[in-house]
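Trainee: Next one to model:
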Amino acid sequence: MSLVVYLAGAVFGLSCVVLLRRPLAVPRNPLTVSTCVAIVLGALVFVCSAPLTLSAVNRLTGIANFGAPLTYGMLSAYSCSLLVLLINWRGGTPARIRRLVLRTMAAYGALIVAIVVLFTLAGPSTERLTDLDTYYANTPYMREMIVLYLLGHSAATLVMCAVCVTWSREVTGLLRTGLRLILTGILLDVVGFQLAKYTALVARWSGHDLDFLSTGVAPPMASLGALTCSLGFVLPRLLPVALACRRDLDDLRGLGPLWSEVRFASLAPKPPMAVWQPPRVRLHWREVSIHDGLLALAPYFDDGVRERARDAALHEGRSAHEARVAAEAAMVSDAARRAAAHEEPRTTPSTYRLHATEVAGTGGLVELAQALTRSRLTATVPEGTVRATPG
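Mentor: Predicted coordinates:
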């Protein structure tokens, strides 16, 4: 079970890294800070609650079950961080936010002190690593400590449920999806962890044994809820970045035919090599290099080649824009062939501007690369081949 809990804590904690655009920088946005603090505390709760950690803590401190108030105190701090996150998320005047945050921290600080005091008064001597809640359910002071930490956690999660339901009706897109994932994770915690714990405790108080709910159902459900919550935290920021990287990679591959045509003429300096570069960096370098290559080929541009290719494309029924791009591809291909053969540039340089140099971004270059690919495919069709026409 420790492995599952450690894995949940690791994934929960890694989502904090995703939320920080520059992990080495100190974040100044209170919402980002409170979100990351909540995620880190949630990860620490899982680490502290693992049986291996509990055993190590008990052995190092020499106090039986010392890991229990440590875990419960960490869980209470996590519950407090959830409410602080909601306060910062809701917003308001700085004075109001500061006042509510201080009140919340004071309340949960008192709860943590009460947990430690009750544990000290109880003095449990029998070490229990997985079933402490139910084993000590009827022990004075321990009983109150267990109920107290559960009530503190329940209060925070129920408030967060209510806020997520309200906000998910007011927002759209990825933010709504993220809120619903957070809500789902919290509901898994409420139903799978808290309700299971409460039921097992009540069963003990009434003389029954439903310990499996506390030891077998609650931990994996809490882990699943935490993973779902972490996905809700990072999705609104991670998915747009992932989609942007995919678009950059698609454009990078799309520029391949054009780059292979003009790369010999490009004199753009190569960037410093790195083990891994973001697609955006590679795409920017390729775009600059292609523009440099096209500039070097400009003295070889033949307007006659372009006009004949444009007329042929129009005769085939292509639109004016498609015909223009196809004609430019033919002109670039002809210029690259003559430049590679070391022929002399044209005595009267063309003043024509390519469509790709008139538009921002890589869209025009990708169009030109696609036209080059089509022209190469057309050139490979043997003469006399009969093409089927729809009809």
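
Trainee: switch to C-alpha atoms for all contacts and neighbour counts from now on
Mentor: Noted.

Trainee: How are the helices of the stretch 151-300 of the chain distributed by residue range?
Mentor: 173-188, 195-205, 211-212, 218-254, 256-262, 279-297 (DSSP state H, counting those that start in this stretch).

Trainee: what would those look like in CSV with mean neighbour count and distance to Ser2?
Mentor: Listed next are the helices of the stretch 151-300 of the chain as CSV, based on neighbours: other CA atoms under 10 Å; distance: least, CA to CA, whole Å:
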stretch, mean neighbour count, distance to Ser2
helix 173-188, 21, 20
helix 195-205, 20, 19
helix 211-212, 17, 17
helix 218-254, 19, 10
helix 256-262, 19, 49
helix 279-297, 18, 38
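
Trainee: Export those helices to a markdown table and append columns for distance to Thr157.
Mentor: Converted to a markdown table, these look like this (distance: least, CA to CA, whole Å):
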| stretch | distance to Thr157 |
| --- | --- |
| helix 173-188 | 6 |
| helix 195-205 | 12 |
| helix 211-212 | 23 |
| helix 218-254 | 12 |
| helix 256-262 | 52 |
| helix 279-297 | 40 |
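
Trainee: Before we compare anything, build this one as well:
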Amino acid sequence: MSVVVYLAAGVSALSCLLLLPGRRTTVRYPLALSTCAAVALGALVFACSAPLTLAAVNSLTGIPNFGAPLTYGMLSAYSCALLVLLINWRGGPRERVRRLVLRSIAAYGLLVAAIVVLFARADADTERLTDLDTYYATTPYMREMIVLYLLGHTAATGAMCAVCVKWGREVTGLLRLGLRLVLAGALLDLVGFQLTKYTAVAARWSGHDLDVLSTSVAPPMAALAALLCSAGFVLPRLLPPAVAHWRGLGDYRRLDPLWSLLRSVSASPKPPAAWWQLPQARLHWREVCIHDGLLALAPYFDDRVREQAREAALRAGRTPYEARLAAEAAMLTDAARRAAAREEPPARPSTYRLRATEVSGTSGLVELAQALHGARAGTAVREGTVNAAQE
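Mentor: This is a model prediction of the structure:
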């Protein structure tokens, strides 16, 4: 069971780390801070509840079952963090949000204190690493401690379900998907973890033995529920930038033909090639260098080359837009050849502006790069056909 619990803790911790790249600004945004806190506390709960961790804590403190109030206190803090996250997620007047957050922290702070006091008063000298809830279900003070931590977690989970159902009707897109994942995790926690715990404890009260529900069913259900909740909290924040970086990587690669043509004439610092550079940052560097190269080649632009290429493209059946791109690619290739051969610029300087320099973003540069790639591919095919015919 420790492997499953540690795996859930590791995934939750990884989710928290993924939210940390903006840690310099996280403190200024309560929603981001509460999201990180909730996910991190969820990871700590799983790490503390693993039998190996419980045994180590008990051994270090010299107190049998000391890991129980530690784990239950962490679980109560996690429940409080969920409520605080929901309060910040909902938003509203700052004073109202602050008041609700302080009330939640005070209520669960009292709950944690009650758990510690009840454990101190209880007679729990027999160490139990996997079945403490059912083994001590009828023991004075331990019984109340177990019921208290379960009720505290149930209150937070129930509130989370109610809020997710209500907001799910009002929002769309990734936020709705995130809410559905959180709701699925909360319902799984209610049914798979809490209900099985309640049932196993109540069975002990009535003289029956359903310990298997508490020891074998509840832990993996809790782990899966926490993973779903973490995914729901993290997905709306991480997916948009991840998609943007993925698209940036695609544009970065599609700019290769244009960058290969201009890299020798660009005077800007070359883009960093470090593996840790994010695609968006590398794409920005490449854009800057390409625009610098286009500026350096502008004196070599020849309108005659452009017009000839445009007429040839129109005769070949291309649309006016495609013909313009093909003509710009031909003129740019000719300018790069002139610059590399150190030829004199055309006698009549061109005042033509490339479309790629008139539109914002990378779309214009990507289209020009693909036009260059198509022109080179067509030239290679024609040369191969001529060589084959000569042979």
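
Trainee: Next, the TM-score between them, please.
Mentor: Superposed pair, TM-score by TM-score structural alignment, normalised by the length of structure 1: 0.94. Supporting alignment: 386 aligned residues with a CA RMSD of 1.9 Å.

Trainee: so which of the helices of the stretch 151-300 of structure 1 comes closest to Arg353 of structure 1?
Mentor: helix 279-297 (10.3 Å; CA to CA).

Trainee: And the closest one against structure 2, how far off on average?
Mentor: Helix 279-297 of structure 1, aligned to structure 2 and superposed, deviates on average by 1.5 Å (mean CA distance after the TM-score superposition for structure 1).

Trainee: ok now that helix, how far from the chain's centre?
Mentor: Centre-to-centre, helix 279-297 of structure 1 and its host chain are 29 Å apart (CA atoms, centre = their mean, to the nearest Å).

Trainee: One more: stretch 188-200 of structure 2?
Mentor: In terms of CA atoms, centre = their mean, the centre of stretch 188-200 of structure 2 is set 29 Å apart from its chain centre.

Trainee: can you pull the contacts of the residue mapped onto Arg338 of structure 1 from structure 2?
Mentor: Applying TM-score structural alignment, one finds that Arg338 of structure 1 aligns to Arg338 in structure 2. For Arg338 of structure 2, the contact set (CA atoms under 8 Å, 6 or more residues apart in numbering) comprises Tyr300, Glu344, Pro345.

Trainee: secondary structure class for the second one?
Mentor: What that stands for is Glu344 of structure 2. Using DSSP: H, G, I helix; E, B strand; the rest coil, the structure places Glu344 of structure 2 in coil.

Trainee: Quick check: which element contains the closest residue to it other than its chain neighbours?
Mentor: Nearest non-adjacent residue to Glu344 of structure 2, counting by CA to CA, 6 or more residues apart in numbering: Arg338, 7.4 Å away. Arg338 of structure 2 belongs to helix 320-340 when assigned by DSSP states H and E.

Trainee: Can you name the next helix or strand after that helix?
Mentor: Next along from helix 320-340 of structure 2, by DSSP H and E: helix 363-390.

Trainee: helices or strands up against that following helix?
Mentor: Using 3 or more CA pairs under 8 Å, 6 or more residues apart in numbering; DSSP states H and E, the elements in contact with helix 363-390 of structure 2 are helix 218-254, helix 256-262, helix 320-340.

Trainee: hmm, back to that, most neighbours out of the contacts of Arg338 of structure 2, which is it?
Mentor: Tyr300 (23 neighbours; other CA atoms under 10 Å).
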